[in-house]
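Undergrad: Predicted model follows, preceded by the sequence.
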Amino acid sequence: MPQSVALKKAKDSACAAPAPPAQPCALPYSIVIPVLNEAEALSQLLASLRQQCPSAEILVVDGGSADDSVRVALRGADQVLLSKPGRARQMNLGARAAKGGYLLFLHADSQLLFDETLVLKWIKQQPLWGFCRVRLSGDHLAFRVIERAMNIRSTCTQVATGDQLLAVERERFLTEGGFADLPLMEDVEFCKRWRKISIANCLPATVKTSSRRWEERGIARTVLQMWGLRLAYVCGVSPQRLWQFYYGR
């Protein structure tokens, strides 16, 4: 486990301490947000979450940002945690520190298109895990096709992406070891493992996520790249090699 630091929100300063062990559930749910250089998006997200999810505990886990992400998080989150980079590591750290009975893993460049009334209703069913539909932020017609394909695929296969707000019962999540410590495909591995435990009880809601990676790299190129990565993963290529290919390292 990486050496990490927990920063408790304070008015003038942050008090550092070792990452806490699992704690009793004192809240219905916690939202865990892994972050790396997402100051602008994070500021908007935290402001909206405070209005949409007033009962939620909000945890931001920073993976070594070089921008103002930590400063922004300290103003808007209940807990801010520092970790070595790696989305799986960051989310696992947040899960261990969370006080909620359920964990909602949300990307910093995403936005909830619903409020907590729906979340609390979902929790009352005592599901083990689930995820949401996804909507891409771009206006191009191709994005409507892509998001529809993503939603159909995830519903049929029970394999969602991290953009779809993975939600899980915290105690069972910790018992099962959390996310596998992978540099890429940690969300796919999680879903494939959990669908063997229980059918996903999906939230009847939508999360809007940024389409910037498609816009920056080209829509067709990005779609083909994503398909190629998933196919390579299914064929046994290691997530480490896929990460090197995806980030060109």
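TA: Nice, thanks for sending it over.
Undergrad: can we go C-alpha only for contacts and neighbour counts from here?
TA: OK.
Undergrad: Tell me the span between the first and last residue of stretch 30-40.
TA: 22 Å (Cα to Cα, to the nearest Å).
Undergrad: Next: stretch 130-145.
TA: 23 Å.
Undergrad: buried stuff in it?
TA: Gly130, Phe131, Cys132, Arg133, Val134, Arg135, Leu136, Ser137, Gly138, Phe143 (16 or more other Cα atoms under 10 Å).
Undergrad: Take those and keep only those in helices.
TA: Secondary structure of the buried residues of stretch 130-145 is defined by DSSP state H; positions in helices are Phe143.
Undergrad: Now for the buried residues of stretch 130-145: which two are most distant?
TA: Gly130 and Gly138 (25.1 Å; Cα to Cα).
Undergrad: In a markdown table, list the buried residues of stretch 130-145 along with distance to Gly63.
TA: Below are those laid out as a markdown table (distance: Cα to Cα, whole Å):
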| residue | distance to Gly63 |
| --- | --- |
| Gly130 | 25 |
| Phe131 | 24 |
| Cys132 | 25 |
| Arg133 | 27 |
| Val134 | 25 |
| Arg135 | 26 |
| Leu136 | 25 |
| Ser137 | 25 |
| Gly138 | 27 |
| Phe143 | 29 |
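Undergrad: let's bring in a second one:
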Amino acid sequence: MSPAHDATRPSLAIIVPALNEAAGIAACLEALQPLRRRGVELIVVDGGSRDATPRLAAPLASRVISSPAGRARQMNAGAERATAARLVFLHADTRLPDDADRRIAAALDGGRAWGRFDIRLSGRHPMLAIIAAAMNRRSRLTGIATGDQALFMTRGAFDAVGGFPDQPLMEDIEMSRRLKRRSPPACLRASVTSSGRRWVRHGVWRTILLMWRLRWHYWRGASPARLAEAYRDVR
């Protein structure tokens, strides 16, 4: 019997890649417990943390697994262990809406192969709301989503495109490109809330210009490995 029709399987798996997230992993997973109590599978994929991330995550997750470091590799490892027919990939500093499971089911049962949420950036800087609005609008216009927007998809769509590409940066952009060939994304108006700390810590305008520059070079065919080096050098 297929996962979609097997009543013993969870209908949704939340996959959280983590690396040295001890400061926030418990809060992330605590926020997901109502979904877990409704039968959602919660998988944390640790990429070799040197802190207490796995220990703190263990009592709050369906399972904690290990994987080589790298967000794409970790997300693929989590998907491989998941048993659900629908998958959502969540950054450790991002919070899903309380009814995320129902919204995802409605979108995917409505014929879309994949989708994402709108995003809201937490923090007091006045530019954060503008950045989030621009991200949401750009995503609707292009059909491309970022990992901060909590990509979700059917198991069939994930398998059909071969999972996330094994690259150190822009894996979310490339995944969106591949999924677009199967269907347009479901762009949900409901928002996830993601931390605005990296935008503020590195300077809002500096970070905006950096991301524009990296995406421009990626669209022009630059190597993700070289772009990842540039990203690390200026952080």
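TA: Yes, it's here. Since the structure is predicted, the reported quantities are computational estimates derived from the model, not experimental observations.
Undergrad: returning to what we had before: what's the closest of the buried residues of stretch 130-145 of the first structure to Ala47 of the first structure?
TA: Ser137 (18.3 Å).
Undergrad: aligned partner of that closest one in the second structure?
TA: In the second structure, Ser137 of the first structure lines up with Ser122, judged by TM-score structural alignment.
Undergrad: and its match, what does it touch?
TA: Leu128, Thr193, Ser194, Ser195, Gly196 (Cα atoms under 8 Å, 6 or more residues apart in numbering).
Undergrad: Surely the second one forms part of a strand?
TA: What it means is Thr193 of the second structure. Yes. Looking at Thr193 of the second structure with DSSP: H, G, I helix; E, B strand; the rest coil, it is inside a strand.
Undergrad: what are the ranges of the helices in the first structure?
TA: Going by DSSP H, the first structure shows helices at 39-52, 69-76, 87-97, 116-124, 141-157, 170-175, 186-194, 212-217, 219-234, 239-246.
Undergrad: Pick the most deeply packed of those helices.
TA: Ranked by mean neighbour count under mean count of other Cα atoms under 10 Å, the helices of the first structure are led by helix 87-97, which reaches a mean of 25.
Undergrad: Return the list of helices and strands in contact with that helix.
TA: Applying 3 or more Cα pairs under 8 Å, 6 or more residues apart in numbering; DSSP states H and E, one finds that helix 87-97 of the first structure contacts strand 27-35, strand 57-62, helix 170-175.
Undergrad: Which one, of these, ends up nearest to Ala47 of the first structure?
TA: Proximity to Ala47 of the first structure (Cα to Cα) singles out strand 57-62 among these, at 11.2 Å.
Undergrad: what's in contact with that closest one?
TA: For strand 57-62 of the first structure, contacts defined as Cα under 8 Å, 6+ apart pick out 27, 29-36, 69-70, 73, 77-83, 85, 90-91, 93-94, 98-100.
Undergrad: next one: stretch 72-86 of the first structure to chain centre, how far?
TA: 14 Å (Cα atoms, centre = their mean, to the nearest Å).
Undergrad: List the buried residues for stretch 86-98 of the second structure?
TA: Taking 16+ other Cα under 10 Å as the neighbour-count basis, stretch 86-98 of the second structure is seen to contain the buried residues Arg86, Leu87, Val88, Phe89, Leu90, His91, Ala92, Asp93, Thr94, Arg95, Leu96, Pro97.
Undergrad: what does it correspond to over in the first structure?
TA: Using TM-score structural alignment, stretch 86-98 of the second structure corresponds to residues 102-114 of the first structure.
Undergrad: Could you work out which of the helices and strands packed on helix 87-97 of the first structure reaches nearest to Lys124 of the first structure?
TA: Nearest to Lys124 of the first structure, of those and by Cα to Cα, is strand 27-35 at 9.7 Å.
Undergrad: tell me which residues of the closest one are tucked away?
TA: Per 16+ other Cα under 10 Å, strand 27-35 of the first structure contains these buried residues: Pro28, Tyr29, Ser30, Ile31, Val32, Ile33, Pro34, Val35.
Undergrad: what's the most distant pair in the buried residues of stretch 86-98 of the second structure?
TA: Arg86 and Asp93 (21.3 Å).
Undergrad: What sits closest to the aligned partner of Gly70 of the second structure in the first structure if chain neighbours are left out?
TA: Superposed on the first structure with TM-score structural alignment, Gly70 of the second structure falls opposite Gly86. Here the nearest residue to Gly86 of the first structure in space, its sequence neighbours aside, is Pro183; by Cα to Cα, 6 or more residues apart in numbering that works out to 6.0 Å.
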